[in-house]
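K.L.:
just need the structure, nothing else, for what follows:
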Amino acid sequence: MSRLGLTRDKIYKTVARQLHGQVPCWVCGLHVLREEATLEHIQPL
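P.N.:
Okay, here's the model as predicted:
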């Protein structure tokens, strides 16, 4: 994982603890589970 990916993961883990496991999606801003906060949650593969 790249350095940016690791930084994003650390930020999301911190935010998820404060928001009871949910984080804002990088793409649309909806609150989703940390694992689903990617483009795929909007456009399934």
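K.L.:
for the rest of this, base every contact and every neighbour count on C-alpha atoms.
P.N.:
Will do.
K.L.:
skipping adjacent residues, who's closest to residue 24 in space?
P.N.:
Leaving out its chain neighbours, the residue that sits closest to residue 24 by CA to CA, 6 or more residues apart in numbering is residue 31, at 4.3 Å.
K.L.:
then residue 15?
P.N.:
Distance criterion CA to CA, 6+ apart; nearest residue to residue 15, sequence neighbours excluded, is residue 23 at 6.3 Å.
K.L.:
one more, so I can put them side by side:
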Amino acid sequence: EQALAADEAFLQDSPYSALRYRNVPWVNALRLSWDNLNYGWQRWVLGY
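P.N.:
Presented below is the predicted three-dimensional model:
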């Protein structure tokens, strides 16, 4: 987020920008759940 702080203007109008929904709790929970599922899949398939 700090790296993009100077260039947030180009993301403000995008409906799919993660920055747009950073203060919406259920979107963050969904994103973290997806990340957890992805991690579990990678760990199972790749054996990490």
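K.L.:
overlay them and tell me the TM-score.
P.N.:
After superposition, the two chains reach a TM-score (TM-score structural alignment, normalised by the length of the first structure) of 0.40; 21 aligned residues with a CA RMSD of 2.0 Å.
K.L.:
give the helix, strand or coil label for the residue nearest to residue 15 of the first structure.
P.N.:
strand (DSSP: H, G, I helix; E, B strand; the rest coil).
K.L.:
so it sits right up against residue 17, yeah?
P.N.:
No: in this structure residue 23 of the first structure lies outside contact range of residue 17 using CA atoms under 8 Å: 9.2 Å.
K.L.:
more crowded one of these two?
P.N.:
A direct count of neighbours by other CA atoms under 10 Å for residue 23 of the first structure and residue 17 places residue 23 higher, at 24 against 11.
K.L.:
what about that one, distance to residue 11 of the first structure?
P.N.:
10 Å (CA to CA, to the nearest Å).
K.L.:
try residue 5 of the first structure
P.N.:
For residue 5 of the first structure relative to residue 11 of the first structure (CA to CA), the value is 10 Å.
K.L.:
residue 32 of the first structure too?
P.N.:
Taken as CA to CA, the span from residue 32 of the first structure to residue 11 of the first structure is 15 Å.
K.L.:
those two - which one has more neighbours?
P.N.:
The neighbour comparison of residue 32 of the first structure against residue 11 (other CA under 10 Å) goes to residue 32, with 16 against 12.
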